[in-house]
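A.B. asks: What follows is a predicted protein model with its sequence.
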Amino acid sequence: MDIVAGSAYLPERVADNNYFSQLTGRAPEWFERATGIARRRRAGPEENTNTMAIAAVALLQESSGLDLSDIDLVVGASYTPWDTVGTMAHAVQRHFGLAGAKAIYLSTACSSFINAMELAAAYIETGRCRRALIVAAEHNSLYADDRDEQAGHLWGDAATAMVVEAHVPGGAAALRVLDITSRGLADIGMGPGGVYLQPRSAGLVMPYGKDVFQHACREMETTARTMLGRHGLSIADIRLLVPHQANDRIITQIAGRLGVDDAQVARTIHELGNTGCASTAITLLRHQHLLTPGDVVMLVTFGGGYSTGCALLRCER
């Protein structure tokens, strides 16, 4: 499967550490020291998960010049929905007039984008679709309490869109998807209790941050090593590691456990915060200019609930 185009949408509003300092009484430096986050983007009052997803697709269309009329599968990925019936996938389908396309919404928390890629690959490889549009968006600030000292300062809002299709040797695609894998991990640690979002109750909270941290580090390392083993690769063969941008301390731990040089690790956590399932795609797009043909990229995620996912890509041009 090839990625033929991609884009990211970032809301204009910025919430820096001074804002959270005023709410909690903690020094602005504390937040960056604890998480590596200095700023996050926040959706405006007229924005939501669906509007940000539409904005990401519009940017993709504008930057790539792609005609979307032949899209026959739309996969929306998010754990912060605006509407659970008229989902993000359906909102995108309607806005862009993608008549006849399948519209599917899924969530595996922060692994959702990887699972959306996996689903699209399955549809393409079995001949059930020709070209798919994957859209991932998170409106974390809608559900999070900024006064929550444990996790309120982590969250950012953003959206991303990618068009994928069957691999064409010598085609125009910039990135080829070599392999994708995912696992549900609800049976380990605190599982569904580690991070949860209950709209009519406490909102988006992380009562067991230490459990999330420990399992995120361990499972992302395991998933990455499994992927390398499947392809007979070593970590030295990876030009760019793109981990889920949850916390810079997690990213540093994973890099250390894998023996990855810091120059090989892609980060957006400092300026965007935790943008949920959109984070790996956005981080990939922001670092794609560093790649040359033949370079191998690995995306690895960990989601609350728990879940993990990994994708291996190769730069084609």
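C.D. replies: Nice, thanks for sending it over.
A.B. asks: CA only for contacts and neighbour counts going forward, please
C.D. replies: Noted.
A.B. asks: Go through the helix or strand where Glu62 lies and flag the buried ones.
C.D. replies: Using DSSP states H and E, the element containing Glu62 is helix 49-64. The neighbour-count check on helix 49-64 (16 or more other CA atoms under 10 Å) flags 49-61 as buried.
A.B. asks: quick check, nearest of the residues you listed to Phe20?
C.D. replies: Nearest to Phe20 among the buried residues of helix 49-64: Thr49, at 23.0 Å, using CA to CA.
A.B. asks: Who are the contact partners of Leu285?
C.D. replies: Gly6, Ser7, Ala8 (CA atoms under 8 Å, 6 or more residues apart in numbering).
A.B. asks: Am I right that it sits in a strand?
C.D. replies: No. Counting by DSSP: H, G, I helix; E, B strand; the rest coil, Leu285 falls outside a strand, being helix.
A.B. asks: here comes the other one, which I'd like you to weigh against the first:
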Amino acid sequence: MAAQKMTLAVRPRGKPVKKLPEEVSLPTNGPTSELYKQLALKAGTTIHRLRVTKGSDGSFVPNSKDLSIDSTGLREQSTIYVKDLGPQIAWRTVFLVEYLGPLLIHPLLYLILPSTPNGSGPSQLQTLTLALVCLHFAKRELETLFVHRFSSATMPAFNIFKNSAHYWLLSGLNMAYWIYLPSAPAARESDPLITYPGLALFVIGELGNLSNHLTLRSLRSSGGAERGIPQGPGFGLVTCPNYMFETMAWIGIALVSWSWSTVLFAVVAAAQMGLWAKKKEARYRKDFGGKYQKKRFSMLPGIW
């Protein structure tokens, strides 16, 4: 028995979409991903550039292999609106470009800037700070390549400049300049009472963060968008212990570098991660209801 089909009226939203068909027919119980696939094929573009909404109420129709077309409320001769989101870039590429900035800028300024008043070269603290910063962002690059799984495949291509500015300028140029100057606090001799606790915080933070990322990876299949409730170190304390450990690592770098530029980046990064953590807590409560153990603090125990 042939699968029942429905025909949908297709209209552009905003700017016209070249070659966009006026209607599309597909199985009623087929996945919405098939709708995106057919629209992209006929319009000569990629599914990632398209956003589909229902004409009846303007609600978003997601691109999903697990969501059937009829379950969205679409019926025979329903109208859908298709918007061209413009050029897209893969999230994985975005992260690789973001983290590349500090990895290039810190070694460069470490070599260029005279690191001590008498020109004898970088101090031990400056060399140690360079090592910690490079280890942190090298870890980020490797996680992007081999650990992270993304629920969204792409983002608008132009946003890469905005996203990269945070890392290339704030944790790259600004941090590196004030750390490797001859007059920088890190140009002086280290104080073991400050440096060693900083190193300990960095190691604990990086290992804890990696552990959390591996836990989150295990909740999602390759190419999937499913969600699960994470369990493991730190998840019983806060919603996003990966952000907690990330903040801990940056406090460690700040103690080693003894630079206000590092403190500035740590504060800005923590504030942004705190906002993401709040949203993640709200999403967990909405998606899992009573199955999810609500957290009072989303990122930092007793604080945030």
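C.D. replies: Great, that's in hand. What you see is a predicted model; the values in this text were computed from it and never measured.
A.B. asks: Kindly provide the TM-score of these chains.
C.D. replies: Remark: TM-score between the superposed chains equals 0.24 [TM-score structural alignment, normalised by the length of the second structure]; 139 aligned residues with a CA RMSD of 7.0 Å.
A.B. asks: Can you report how many residues neighbour Gly229 of the first structure?
C.D. replies: Gly229 of the first structure has 12 neighbouring residues, counting by other CA atoms under 10 Å.
A.B. asks: scratch that, Trp250 of the second structure is what I was asking about
C.D. replies: A count of nearby residues for Trp250 of the second structure, using other CA under 10 Å, gives 26.
A.B. asks: and if you look at the one 5 residues further on?
C.D. replies: The burial metric for Leu255 of the second structure, expressed as a neighbour count using other CA under 10 Å, is 24.
A.B. asks: so it is in which element?
C.D. replies: helix 241-257.
A.B. asks: Can you name every helix or strand that that helix contacts?
C.D. replies: Using 3 or more CA pairs under 8 Å, 6 or more residues apart in numbering; DSSP states H and E, the elements in contact with helix 241-257 of the second structure are helix 124-146, helix 192-218, helix 260-288.
A.B. asks: that older thread, could you point out which element follows the helix holding Glu62 of the first structure?
C.D. replies: With secondary structure assigned by DSSP H and E, helix 49-64 of the first structure is succeeded by strand 73-77.
A.B. asks: After that following strand, which helix or strand is next?
C.D. replies: helix 88-96.
A.B. asks: how much does that following helix deviate in direction from helix 49-64?
C.D. replies: Using axes from the mean of the first three to the mean of the last three CA atoms, to 10 degrees, the inter-axis angle of helix 88-96 of the first structure relative to helix 49-64 is 50 degrees.
A.B. asks: Packing partners of helix 88-96 of the first structure?
C.D. replies: By 3+ CA pairs under 8 Å, 6+ apart, helix 88-96 of the first structure packs against helix 49-64, strand 73-77, strand 102-106.
A.B. asks: Can you check which of these gets nearest to Ile114 of the first structure?
C.D. replies: Ile114 of the first structure lies closest to strand 73-77 among those, at 9.1 Å (CA to CA).
A.B. asks: Contacts for that closest one, please.
C.D. replies: Contacts for strand 73-77 of the first structure (CA under 8 Å, 6+ apart): 87-89, 92-93, 101-107, 112-113, 116, 120, 129, 131-137, 277.
A.B. asks: Asn18 of the first structure: neighbouring residues, count only.
C.D. replies: 17.
A.B. asks: From His215 of the first structure, how far off is Met117 of the first structure?
C.D. replies: Computed as CA to CA, to the nearest Å, the Met117 of the first structure to His215 of the first structure distance reads 23 Å.
A.B. asks: should've said Arg230 of the first structure
C.D. replies: Distance from Arg230 of the first structure to His215 of the first structure, by CA to CA: 22 Å.
A.B. asks: neighbour-wise, which of those two wins?
C.D. replies: Set Arg230 of the first structure next to His215 and count neighbours by other CA under 10 Å: His215 wins out with 22 against 9.
A.B. asks: What is the subsequent helix or strand relative to the helix or strand hosting the more buried one?
C.D. replies: Using DSSP H and E, His215 of the first structure falls within helix 209-230. The C-terminal neighbour of helix 209-230 of the first structure among helices and strands, as given by DSSP H and E, is strand 240-243.
A.B. asks: Give the next helix or strand downstream of that following strand.
C.D. replies: Downstream of strand 240-243 of the first structure, the next assigned helix or strand under DSSP H and E is helix 248-258.
A.B. asks: Now do the buried residues in that following helix.
C.D. replies: For helix 248-258 of the first structure, by 16+ other CA under 10 Å, it's Asp248, Arg249, Ile250, Ile251, Thr252, Gln253, Ile254, Ala255, Leu258.
A.B. asks: Break down the stretch 1-150 of the second structure into its helices, ranges please.
C.D. replies: Taking DSSP state H, counting those that start in this stretch to define them, one finds helices in the stretch 1-150 of the second structure at 32-43, 91-112, 124-146.
A.B. asks: Now the first one: buried residues?
C.D. replies: Going back to what we said before, that points to helix 32-43 of the second structure. Thr32, Ser33, Glu34, Leu35, Tyr36, Lys37, Gln38, Leu39, Ala40, Ala43.
A.B. asks: and those as CSV, adding distance to Ile251 of the second structure?
C.D. replies: Formatted as CSV, these follow (distance: CA to CA, whole Å):
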residue, distance to Ile251 of the second structure
Thr32, 45
Ser33, 44
Glu34, 47
Leu35, 48
Tyr36, 45
Lys37, 46
Gln38, 50
Leu39, 49
Ala40, 47
Ala43, 50
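A.B. asks: Give me the contacts around the helix holding Leu255 of the second structure.
C.D. replies: Contacts of helix 241-257 of the second structure (CA under 8 Å, 6+ apart): 125-126, 128-129, 132-133, 179, 185-186, 194-195, 197-206, 208-210, 212-213, 233-235, 260, 262-263, 266, 269-270, 273-274, 277, 299-300.
A.B. asks: got the angle for it vs helix 260-288?
C.D. replies: Per the same axes, to 10 degrees, the angle that helix 241-257 of the second structure makes with helix 260-288 is 170 degrees.
A.B. asks: give me the number of residues near Leu142 of the first structure?
C.D. replies: Neighbours of Leu142 of the first structure using other CA under 10 Å come to 20.
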